[in-house]
Structure formats: C-alpha cells, structure tokens
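*Asks:* Structure of the sequence below:
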Amino acid sequence: MPDTEDWEQMVEDAMKSVRYDPNLELADLRKTEAEVFDYPTMKTLSQLINDDVIETLDFCISTGKEANVFHGTAPDGTSLAVKIYRVNTTTFRQHLEYLWGDRRFDPGGKSERDVISLWASKEFRNLRRLRNGNLRVPEPVAVENNIIVMEYIGEDERVAPLLKDVDLAEPRDGYDALVDFIETAWEEADLVHGDLSAYNVLVHPPHLIVIDVAQAIVSDHPRARELLKRDVENVAKHFRSRGVDPDPDAVVDRLVPAEEVA
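*Replies:* I've put the predicted structure just below:
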C-alpha cells in the first residue's frame, strides 16, 4: 500500500471525472458522496487501483438504499461495474437475516463494517457459484472489503435496462428463461436468489441477466423454501401483467415437496 499522500492522490486521480445524474440535487449529491466515499472505502479503492483491478470510476450507474454502482474502467480499457456498499445500521440488520442460517458465513460478533464486507464477499461467492452453474449473472472480477467489482452489462455508456422498463417481444420466452434460472440455481448451484423480480434483471439481448445476488442463500437455509416460492410468484406476477399465463404452483411443486414450502 502506498503512503497516505500517494494513495489519496491515486484515488483522487481515478475519481476526478466521475459523473452523476444531472438531475440530482446538490445536497443529495453531497450526501451520497459522504455516505459512499468514506475514509475506509477510499483506502479500499486505492487498493483495487494499486492491484490493477480498476483505473478510473467514470459515472454512477445506480443509487440504491444499500449500495451505489459505478461504471469503472480497467487498466486494459475493459468496462466494469463497481458496486460500493454503504455501511449503515439499517442495512446491517437486514443483512444479518440472510447471513444467519447460511452455513458458509458466520456474522457473529462482527462490527457493522465487517458485516458489510462479509455481505460483499457473499455476493462475490454467489456470483461465482452461479457462473459455475452456467447461469446468466455478471462475471465477478474482485472483492475487497465493501467493494465488489464485476462485469459491466451494457454497451459503452448505455447501461442495460431493467426488465421492469422493457416490453419484451416474446414475454413467454422471458418467463421461461427466468423459471429456468430459478430451477437451475436451485438444483445445480444449491442457491435461491431470494429477491428475484423485474427490478433486478437486466435485458441484454438476446439474454436476461440476473443481478443483485448478495442475499441468495443455500437450500438448507431456514427460509430457503419460503423465498424460492416468493421468487417464483414475483416472476409470475410480472409476466402475467405482460400477457403470459404462468403456473407458479407447478414450478414450485417440481422443485420441492408441498409440505416443505412455507
């Protein structure tokens, strides 16, 4: 790690051209910057820069309640998505619900910042696990503390749109693709997304790409079957509004015995 003056300059150089939504109020912009780019996060960014993972942060892709996602550029010019989790009490408590009961992680006795870092690590591992199952999710590149770097889904500065904002030419094919995702994730990757909806699926023709997988849990988690059913129902609800006649009960019945579903 470079000395303090060097790494601060390194991060400043990498961020000097970051662009935000021009409609964002100045007060909101300052609040976002203060919440996202605290001192530990800036040091983590410097580590990723020093390790040649990223070279610049270019523009903000999305601002959510628990994280901001930026377009970044690797030293070789490759576009990246850089997701920076905020450290706050609200998300800390929500994350604990999904960490407890997942045999891969133990959040016991950890600080808020440590739990957020564990959450970023969980997303990285879930992405890798899903990719190993040949499922369409962004390819994970690196994770460090509360920052995860992954494949950018889009063309140049045109980020792939969310499914909620797109009318697919063949909605039945879209429904079938997401049902296949749920089934394969459950049967091959031993994971259930846990929050699947049209709000965390990107449309990148000819494919649908599932994102936001940090909360995904293994099948023996106490809430796995409940969340599996919810995912199936959320997908069915969206595509029903697009003229598809889905049968979510049949999907759930294929995956788990009726007595195991909450």
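*Asks:* going forward, measure contacts between C-alpha atoms and count neighbours the same way
*Replies:* OK.
*Asks:* which ones are touching the closest residue in space to residue 79 that isn't next to it in sequence?
*Replies:* Distances taken as C-alpha to C-alpha, 6 or more residues apart in numbering place residue 73 nearest to residue 79, at 4.8 Å, with adjacent residues excluded. Neighbouring residues of residue 73 by C-alpha atoms under 8 Å, 6 or more residues apart in numbering: 54-58, 79-80.
*Asks:* for comparison, sequence B:
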Amino acid sequence: MGREDEYERFDREIEAMGVRIKDADAMKVRDDVFDDVTLMALYKLVHRKLISVIGGPISTGKEANVFYGEHDGRGIAIKIYRIQTANFRAMTGYLAGDRRFSSVRGTRKGIIFAWTKKEYSNLARAHDAGVPAPEPLAFDRNILLMEFLGEGEAPYPQIRNAEIEDYKGVYGEILGYVERLYREARLVHADLSEYNILYHEKPYLIDMGQAVTPDHPRAPAFLSRDIRNLNRYFSRYCDVPDENEVFRAITGRREPGIPGEGRQP
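*Replies:* The predicted structure is shown next:
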C-alpha cells in the first residue's frame, strides 16, 4: 500500500470515529511528520476520544510541528515531535541530568517518546504552580495534546510581535513566573526567550520540553541564560536589573553555579 493510500485509509478510519479533518492536505505535506508511528499515536488519541477535530498547522519547526485541533468544542494544540529530524542527541543531554528521566536510554524513537512525556510533566508542574502556560491534556508516543492559547484558530502572538504598552510591567511579570517556576514548580525553563513567550493581556510561557529540575547539573547555567535572554530583549524597551542580581533573588545563590547561603536548588 502506497503512502497516499495509507493517508486515505487513515482519513476514512478517523472520520468513521467521528473526527472531522479540517485540512487534510496540510497533514500530508511531510512524510517525516505523519510517519507510521505518528499516525498510530494519533489514531490512539482519537480512539480515546481526546480529539474531535484536526485542523491545519499552527507552527512548524525542525523539532516539532503544532496543529490546531478541538476536543468537544474546546481548542487544543496537537504537538507532534518529528522522529526523523528532531535533535535527539541534544535531547539526551537534557534528559540525562534530570533524575526523573536519567534512566532513559536507547533509540531515537525512545528518546523522543521520553521527551514528549517530559514536556507533559513539565507543563503539568508549571500549571499546578499557577504559572501561565498551556495546560497539558494527554500524550502518546511523540504526540502531546495541550490547551490551545489563541483566539479562533489563530494562536496568540509571540511577545516579540505583540503590542505592549508597559514593557517594564510585563518584564516584571515574566520574572515572577521564572521565580514561581523555580521555587514552586521546581523547574528551570532552560530555553526562555522572546520566541517562547506568547502574549495576550498577559505573558504565557510555552515550549517546555527542555525544562529541567533545579538539581540538574546545568540548571544554574540554564537559569542564567534564561535571565540573560530576557534582559537582552527587554533592555531595548526598559531598564533591567543586573542578571546576577536577578539570579540571586530567584535562587538565593551568590552567582550562577556557585552555591551560597540561603535556598539551595
């Protein structure tokens, strides 16, 4: 059976289960996105009645593609990690130092499946701590379902493209999220920048697959980089404090990587 025949069979089976496919052509663009493993994971999520509509792409990237979907009328984001092109070697470094996933070994698929589970876990921690981030809903293999942050089928803009009146206030909000993430969710985002923050009346943190616990050996360096990225961006629009001062306020450490008095990660 050819790939087109396989897609048609998949479409028929999905639609027979009551799922509406809004943009079938968009789903067929890349074989390295909708490969056999992904189709099976999607089928299982549909079978669990977690998806009622599959729409077009929200974002595309080397690591993952995100599609719009719905579950009983509620907008959801369907994030699919691309097994063929995702940088699983880089993923391994984040997993290896995280005690929750340090035992993960094996194939490219195994690493990516663990990464998907890791992002689900990280989003759950952030959400439980009250950090504005997508609520995770379910995962299977390399697919993560989460709350859709947007209006209609359009996602909220990245903060770099948003209209903001009070940059100083928004900067302070985000630093508050970073502190709450560290102290209450026990996480460091590890890839925070103007590309991983959405904005609509308030900022939202996204893309948390790489987030690590504070006892990860590189957590201090990751946190310092997050702060540096925020300061680099917001310094264009408002005054920002010294990054080491921010680091100390969040962690109780004197400087990145050097334990001091006070709270330890």
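*Asks:* TM-score of the superposition?
*Replies:* The TM-score (TM-score structural alignment, normalised by the length of the first structure) is 0.88; 249 aligned residues with a C-alpha RMSD of 2.3 Å.
*Asks:* ends of stretch 182-199 of the second structure, how far apart?
*Replies:* End-to-end distance for stretch 182-199 of the second structure: 21 Å, by C-alpha to C-alpha, to the nearest Å.
*Asks:* so that stretch corresponds to what in the first structure?
*Replies:* Mapped onto the first structure using TM-score structural alignment, stretch 182-199 of the second structure spans residues 186-203.
*Asks:* before we move on, what SS does the aligned partner of residue 168 of the second structure in the first structure have?
*Replies:* Structural alignment (TM-score structural alignment) places residue 168 of the second structure against residue 172 in the first structure. Following DSSP: H, G, I helix; E, B strand; the rest coil, we place residue 172 of the first structure in the helix state.
*Asks:* Can you name the residues that contact residue 10 of the first structure?
*Replies:* 46, 49.
*Asks:* That one pairs with which position in the second structure?
*Replies:* By TM-score structural alignment, residue 10 of the first structure lines up with residue 13.
*Asks:* buried residues in the match of stretch 182-199 of the second structure?
*Replies:* 186, 189-198, 200-203 (16 or more other C-alpha atoms under 10 Å).
*Asks:* from those, which is closest to residue 255 of the first structure?
*Replies:* The nearest member of those to residue 255 of the first structure, counting by C-alpha to C-alpha, is residue 186 at 7.9 Å.
*Asks:* Mind telling me what element that closest one is part of?
*Replies:* Assigned by DSSP states H and E, residue 186 of the first structure belongs to helix 171-187.
*Asks:* hmm, back to that, out of the contacts of residue 73 of the first structure, which end up buried?
*Replies:* 54-58, 79-80.
*Asks:* Cross-reference these with the strands and report the matches.
*Replies:* Judged by DSSP state E, those include 56-58, 79-80 as members of strands.
*Asks:* Can you give me every residue that contacts the spatially most central residue of the second structure?
*Replies:* Geometric centre of the second structure, nearest residue: residue 207, 2.3 Å, by C-alpha atoms, centre = their mean. Counting by C-alpha under 8 Å, 6+ apart, residue 207 of the second structure touches 119, 196.
*Asks:* now do residue 227 of the first structure
*Replies:* Contacts of residue 227 of the first structure by C-alpha under 8 Å, 6+ apart are 192-195.
*Asks:* Would you mind finding the match for it in the second structure?
*Replies:* Match for residue 227 of the first structure (TM-score structural alignment): residue 222.
*Asks:* Equivalent analysis for residue 80 of the first structure, please.
*Replies:* In the second structure, residue 80 of the first structure lands on residue 76 (TM-score structural alignment).
*Asks:* if we can go back for a sec, flag every buried residue along the host helix or strand of the match of residue 227 of the first structure.
*Replies:* Using DSSP H and E, residue 222 of the second structure sits within helix 219-234. Residues of helix 219-234 of the second structure classed as buried by neighbour count (16+ other C-alpha under 10 Å): 219-231, 234.
*Asks:* continuing past it, what's the next helix or strand?
*Replies:* helix 243-251.
*Asks:* Next, the angle from that following helix to helix 167-183.
*Replies:* If you take axes from the mean of the first three to the mean of the last three C-alpha atoms, to 10 degrees, helix 243-251 of the second structure sits at 50 degrees to helix 167-183.
*Asks:* relative to helix 219-234, how tilted is helix 243-251 of the second structure?
*Replies:* Going by the same axes, to 10 degrees, helix 243-251 of the second structure makes 120 degrees with helix 219-234.
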